[in-house]
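Visitor: Give me a model of this one.
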Amino acid sequence: MSTAAATQGVSAGTIVASLQNCTKRYPGVLALDGASFQVAAGEVRALLGKNGAGKSTLIRMLTGAETPDTGEVEIDGRPLAHSGSVRAAEAYGRGVRVVYQELSLVPGMTLAENLFLGRWPTGAGVIKGRQMEAEAEAALKRLGLDLPANRLVAGLSPAERQLVEIARVLLGKPKLVILDEPTSSLAAAEAEKVIEAVARIAAEGIGVIYVSHRMNEIRRIARSATIMRDGRIIDTVDVAGADTREIVRLMLGAEADAATALTSRAREKVVLEVKDLSLPPKLSSVSFKLHEGEVLGIAGLLGTGRTELLQAIMGVRDFKAGTINVDGAPVRKPGYHAMMKRGFGYTPENRKDEGIVPLLGVDENALMTDFPAVSSGGILSSSKISAAARAVIERLHVKAARTDTPIGTLSGGNQQKVVIGRWVHAGSRVLLLDEPTRGVDVEAKAQIYAIIRDLAAEGRSIIFVSSEIEELPLVCDRVLVLRDGELQEEFTSPNIDQDAVMAACITSH
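Guide: Sure, this is the predicted structure:
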C-alpha cells in the first residue's frame, strides 16, 4: 500500500498514537490490564477481540474520553495531559477521529450540513454555505464518492452513509482515524466501497485502527492485527501469515479448546426438495435436497442469488420455473403465510432494518410469529407472553435485563438470537437463515453455531447462507456452492475445506 504522508505533515512509519502500560478499572471490572499499543502513520491496524475484550476502552483512551488509572497515552508524540472533557478536546485537536458502528447522521439534512454539524463555517454571523458545500464535496471526493453536497442523507444507500461518516472525520487534517465495525451492516459489494476508502485514507499517511470481525476484509486491508482478550493485549500478528483458527484461539483463549467436533445427525427423510428452480437473472436451474436434522450451507459470492433462493422457497419472491416439494408433495405457488403453516421460518440478511422492531421489547419481537399461542380467548395474555418470552431467552441464552427490554438496546448477537428464537417459538421445523452471524462478535458467533447445531439435533432442518467461508465447516453438514445460476459443487463434513470452497465460489466456466 503506497502512502502520501506529506499531505498530513507526518512521515510514513511515524508513531501517531500509543498506549504505554495502561490500566483502567471500573467497579467490579478490570477493563484494561497493562495494555501497550501503538499505530503508525499510513498503517491500517486491525483490532480484534470478542465483546468485553477491552477494545472499546482502548479506543476511549485514544480519543481522550477516558483517563487511565495507570500508564500514559501519547498522541502525535506527546502525552495527553488533561482529564475530563478537556482531555477529549486535546486528543481531537491533535488529530484523533472515530467513526462508531451506529451512524450519527441526520437524514433530513444535506451532506454538507452533516459534515459540518456543530462546526459551521461562519462570517459576520452568517453560515458560509458555498464554502461549506465546496469543502464537503472535496472531502467526499477524497473517498471516491461523487455526490452533490446539497443532497439529503435520507436518499443515500447504507454504504454511502457510512462513507459520509468517514468523510466527516477527514475534515481538519486527522492523524488517526478509528473505524468501529464500519461494514457490519453492509453487504459485500457495499463493504467494498468502504475498504477502498480505508485504503485511500492510509495512502494519505493517516493511521487507521480498523475494528471488525470479518477476516476476509481484515486480510485485504490490514497488514497486522492486534488481538485483545480480558482487557489485555494478547498478541499482534502478521495478517498475511496468520491462520484464522489461530486468531480465533487467541481471541477466545481456553474457550477455543472447548470446541467439539461436529457430529452430523441428518436423517434419510427429505423435508425439502428444490428442482430446476429458475429466477432470472440470478438463478437459472437450482436443484437440491434438504434432509431432516441437516444443516445445509449455501456458499457463493455476493450477487449469485443466495438471498433470492431463500426468498423463493419462503414465498417472498415468485420464481419463473421449477418445483418445490415439501415432504414429497409439490407446493404449486409458495406464499409466505402458507410456508409458515408448513413449518418454515426465514431470517433476513439485514437484521437491523428487516429482522427486528427496535423499539419493541424482546418479548414482542420473539413472539410475533405466533401471538395466538400467548393469547386467551383472542386476547393477549401478559402471563403467557412473559412465560413464552422467558422460555426463548433461556433456550437461546439471550442476555437481556427483562423480557420487555427494547430489542434495539441489545448487542447484535443477542438480537440475532431473538430473531432465530421467534421461529423456535413458532415451532418451525425448517429454518432458512440468511447471514445469521453478520455483524456479531466471535463469542456470539460460537453461541449461534451451537444453537443451530442443537436445533438440528432436535430434528429441525436448516439452510445456512453465509459470506464467511471459514464458518461453514463449523456448523454445516454439507455445503453447496452457488455459481453461475446453479449449484455447482458439494462438500460434506468433515471434509469441508474452506480454501476449496472459496476456490469453487470464485471459479468461473
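
Visitor: alpha carbons only for contacts and neighbour counts from here, please
Guide: Will do.

Visitor: From the contact counts, what lies against the helix or strand residue 453 falls within?
Guide: In this assignment (DSSP states H and E), residue 453 forms part of helix 442-457. Based on contacts counted as 3 or more CA pairs under 8 Å, 6 or more residues apart in numbering; DSSP states H and E, the elements that helix 442-457 packs against are strand 295-299, helix 412-425, strand 461-465, helix 472-475.

Visitor: any idea whether residue 52 is helix, strand or coil?
Guide: Look at residue 52: counting by DSSP: H, G, I helix; E, B strand; the rest coil, its state is coil.

Visitor: Test my guess that it contacts residue 232.
Guide: No - under the criterion of CA atoms under 8 Å, residue 52 makes no contact with residue 232, lying 10.7 Å away.

Visitor: just the angle between the helix holding residue 453 and strand 295-299, please?
Guide: 130 degrees (axes from the mean of the first three to the mean of the last three CA atoms, to 10 degrees).

Visitor: List the buried residues for helix 442-457?
Guide: 442-453, 455-457 (16 or more other CA atoms under 10 Å).

Visitor: Nearest residue to residue 380 in space, please, no chain neighbours.
Guide: residue 374 (6.0 Å; CA to CA, 6 or more residues apart in numbering).

Visitor: residues near that neighbour, how many?
Guide: For residue 374, the neighbour count with other CA atoms under 10 Å is 20.

Visitor: Would you check how far apart it and residue 363 are?
Guide: 11 Å (CA to CA, to the nearest Å).

Visitor: joint contacts of those two?
Guide: 385, 388 (CA atoms under 8 Å, 6 or more residues apart in numbering).

Visitor: Which helix or strand contains residue 22?
Guide: For residue 22, the host element (DSSP H and E) is strand 15-26.

Visitor: and that strand, how far from the chain's centre?
Guide: Averaging C-alpha positions (CA atoms, centre = their mean, to the nearest Å) puts strand 15-26 27 Å from its chain's average.

Visitor: next structured bit after that strand?
Guide: Next helix or strand after strand 15-26 toward the C-terminus (DSSP H and E): strand 29-40.

Visitor: structure for this one too, so we can compare:
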Amino acid sequence: MSVALEMRGISKSFPGIRALSDVDLIARAGEVHAVVGENGAGKSTLMKILAGVYQPDGGTISLDGAETRISGPIDARSRGIGMVYQELNLVPDLTVAENIMLGATPSRFGFVRRRALSEAAAVVLDAFDARIDPAAILGSLTVSQQQIVEIAKAYAQRPSIIVLDEPTSSLSEHEAQALFHIVRRMRADGIAIIYISHRLREVLELADQVTVLRDGRQIETRSADGLTAGEMIRLMVGRDLTDIFPKREVPIGDVVLEVDALTRPGAFADVSVSVRAGEIVGLAGLVGAGRTEVARAVFGLDRAQSGTVRVDGRDVFARTPAQGLAAGIAYVPEDRKRDGIVHSASIKDNVSLPVLSSLSTGGWISRTRERAMVRDQVETLGVSPPVIERAVDTLSGGNQQKVVIAKWLAAKPRVLILDEPTRGVDVGAKADIHEIIGALAAAGTAILLISSELPEVLAVSDRIYVLHEGHVSAELDRTEATEATVMHAATGEAVRS
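Guide: Predicted structure coming up:
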C-alpha cells in the first residue's frame, strides 16, 4: 500500500506546555491507522497540525511522497484531508442537506439547486443507513444524529485522508456497527483513515496499525494484529488497569426512585422503572429509543403528559430542574459541553452553582464555605489539576466530566441520573469515573445509568431496563443480561417473539 501521509518528528509547544515531542505518524492508502492515548496525550494537537489549525514547531509533513506545508483548514481540505472532530462543527440553523454539502453546494447561475442538494445529501445518508430527513433543520436533531451528519459531511468530500476523532462517542452499538461498515468501505476505496477512539474494542475491530501516545510522546507504533486491549492500556497509561469497569458489590436497600407509566407523546409512553438505594440500574436501547427523554422528564427538564415520579415514596411534580433538585434528583447530561458546564467559569463556580442558596446567609454567599466545599469535591473525585480557580474549559474531557459530576454531588442527591457519563473520556478517566459511581452506590445513592456503550451497561448495572421506540421492552437482572439479550430487546425482537 502506498504511503498517503507521512508526519516525521512533529513537535509543538504552547506556553508552559510541551504538547508533542518528535512524533512520527505514517498512514497508508486503504489502511485504518488508530491513534490512542489518554486525554492530554497529544492526539488532538497532532490532528490539528494535520488540519492546518496549528503549525508545528518542528518536523515535516508529506502527502503522497511530497513534502508540504499545510497553511490552514481550507488548504488541508483542498489537499484531500477530511476532518471529523469530536466536537460538532455544523450550522444548527441550516438543514441537514445544507450542512452535508457545505462548501460544495450545487448551484446554477448563482442559485442553489435545491433538488440536487437534497438528492446528493440523501445518497450519503443512505450509505449510512441513516433515517434522517435531509430537509430537517440540524438543530432539531439529537446529538447522535448530528454526529452522523458530521461524518456524512466529511465523507461527501471524498477525501484521500480522513481523520475520525471519537466518531462513535455518541452512537449506540447498532449505529456504531453501521459506521464501521462505512469505514471499511472507505478503506476498500483506498482512503487512508486515521481513527481516534477511547473505545479500545472498536480500535481492535477496525485498525490495521495502532500508534500509542503518552504525554506528547510516541510510545509505540505496531500492527493491530495480536494486540490486546490490556497491552494498549498499559502503553497508554504506563500502568495496568485490570478492570476498566470495576463492579463493587454493595447492599441494596429500599426503593428510592419510582417511575410509573410516565408518558410524553412522541418521545416515550407508559415507562415504569424503579431504582433502590445502592443500586445501579442501566437504561439501555438504541439511540432514539427515548432514554434521554425519560431522564429529562424525571428531572424536570421536559414535561411528561401523564404518569408519576416518586422519591422515597413521595410524589414529585418536577416542572423545572430546580424542582427536580429540590426533590433529591440530580442529572448529569449527555452533552457536557452544551449542557453540563459554564465554559468561561472556574471549577469553583461550576461546582457551587446548584447549591449557592445553601452557602448563603441573608443573601450573602460565604466564600469560605464555598471554597471548602469545592475543594472537598475536587479532592474526592480526583479532579486534576486540583486548582479550583482554574477555568473549567482548560481541563481534559475526563476532568471536565468529573467537574460536572461534582457539581451535582454537592447537592447530595438521593437519585443520580448519569447520561453517557464516560462519553469521550480516556481509559484512565473512565476507570476513575466508574470507581466514583461505585462509591456513590456504596453510600446508598440510587443511580440510573444511560450509556450507548453496551459493555459499560452490562458491567456496572445490577438491573437493566431496555427501551425500544419509547417503550420498555425488557427488564433484565444482572445474571441474565448479555449483549445478545439486550440487543434482542433493543431492536424489538423480544416484543415480537
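
Visitor: if we can go back for a sec, export the helices and strands packed on helix 442-457 of the first structure to a markdown table and append columns for distance to residue 156 of the first structure.
Guide: Shown next, in a markdown table, are these (distance: least, CA to CA, whole Å):
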| stretch | distance to residue 156 of the first structure |
| --- | --- |
| strand 295-299 | 29 |
| helix 412-425 | 23 |
| strand 461-465 | 27 |
| helix 472-475 | 33 |
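
Visitor: Strands of the stretch 251-400 of the second structure, residue ranges please.
Guide: Counting by DSSP state E, counting those that start in this stretch, the stretch 251-400 of the second structure has strands at residues 255-264, 268-276, 280-284, 306-311, 314-316, 329-332, 360-361, 364-365.

Visitor: which helices and strands does the third one pack with?
Guide: Contacting strand 280-284 of the second structure under the criterion 3+ CA pairs under 8 Å, 6+ apart are the following elements: strand 446-450, helix 454-460, strand 463-468.

Visitor: Please convert the ones you listed to CSV, extending it with mean neighbour count and distance to residue 305 of the second structure.
Guide: Listed next are these as CSV, based on neighbours: other CA atoms under 10 Å; distance: least, CA to CA, whole Å:
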stretch, mean neighbour count, distance to residue 305 of the second structure
strand 446-450, 27, 21
helix 454-460, 20, 29
strand 463-468, 26, 19
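
Visitor: Quick one, which of the ones you listed gets closest to residue 275 of the second structure.
Guide: strand 446-450 (5.8 Å; CA to CA).

Visitor: what's the neighbour count on residue 141 of the second structure?
Guide: 16.

Visitor: swap in residue 468 of the first structure?
Guide: 17.

Visitor: and it, how far is that from residue 307 of the first structure?
Guide: Applying CA to CA, the value for residue 468 of the first structure to residue 307 of the first structure is 15 Å.

Visitor: ok, now residue 465 of the first structure?
Guide: Remark: distance between residue 465 of the first structure and residue 307 of the first structure (CA to CA) = 8 Å.

Visitor: ok, back up a step: put together JSON lines for the helices and strands packed on strand 280-284 of the second structure, with distance to residue 189 of the second structure on each row.
Guide: Listed next are those as JSON lines, based on distance: least, CA to CA, whole Å:
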{"stretch": "strand 446-450", "distance to residue 189 of the second structure": "36"}
{"stretch": "helix 454-460", "distance to residue 189 of the second structure": "30"}
{"stretch": "strand 463-468", "distance to residue 189 of the second structure": "35"}
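
Visitor: Give the buried residues for the strand holding residue 22 of the first structure.
Guide: Buried residues in strand 15-26 of the first structure (16+ other CA under 10 Å): 15, 16, 17, 18, 19, 21, 22, 23, 24.

Visitor: So which elements touch the strand or helix carrying residue 113 of the first structure?
Guide: Residue 113 of the first structure is part of helix 111-115, with elements assigned from DSSP H and E. Contacts defined by 3+ CA pairs under 8 Å, 6+ apart place helix 111-115 of the first structure against helix 129-142, helix 158-169.

Visitor: Sticking with the nearest residue to residue 159 of the first structure once chain neighbours are set aside, tell me its helix or strand.
Guide: Closest residue to residue 159 of the first structure apart from its sequence neighbours, by CA to CA, 6+ apart: residue 190 at 5.2 Å. Remark: residue 190 of the first structure resides in helix 188-203, with elements defined by DSSP H and E.

Visitor: Tell me the buried residues in stretch 212-220 of the first structure?
Guide: Within stretch 212-220 of the first structure, the residues that count as buried by 16+ other CA under 10 Å are 212, 213, 214, 215, 217, 218, 219.

Visitor: ok, back up a step: identify the residues contacting the strand holding residue 22 of the first structure?
Guide: 30-41, 62, 67-77, 175-176, 207.

Visitor: now that strand against strand 29-40, angle please.
Guide: With the same axes, to 10 degrees defining the directions, strand 15-26 of the first structure sits at 180 degrees from strand 29-40.

Visitor: Next, the mean deviation of the helix holding residue 453 of the first structure compared to the second structure.
Guide: Compared with the second structure after the fit, helix 442-457 of the first structure shows a mean deviation of 1.6 Å (mean CA distance after the TM-score superposition for the first structure).

Visitor: What residues in the second structure pair up with that helix?
Guide: Here helix 442-457 of the first structure aligns to the second structure at residues 427-442, judged by TM-score structural alignment.

Visitor: ok, back up a step: tell me which residue of the second structure matches up with the residue nearest to residue 380 of the first structure.
Guide: So, by TM-score structural alignment, residue 374 of the first structure is matched to residue 359.

Visitor: So that match sits against residue 368, correct?
Guide: No - Residue 359 of the second structure lies out of contact with residue 368 (CA under 8 Å); the separation is 9.3 Å.

Visitor: Just give me the match in the first structure for residue 212 of the second structure.
Guide: In the first structure, the residue equivalent to residue 212 of the second structure is residue 228, according to TM-score structural alignment.

Visitor: What is the neighbour count of residue 120 of the second structure?
Guide: 18.

Visitor: can you pull the contacts of it?
Guide: By CA under 8 Å, 6+ apart, the contact set of residue 120 of the second structure is 97, 101.

Visitor: gap between it and residue 95 of the second structure?
Guide: Going from residue 120 of the second structure to residue 95 of the second structure by CA to CA gives 13 Å.
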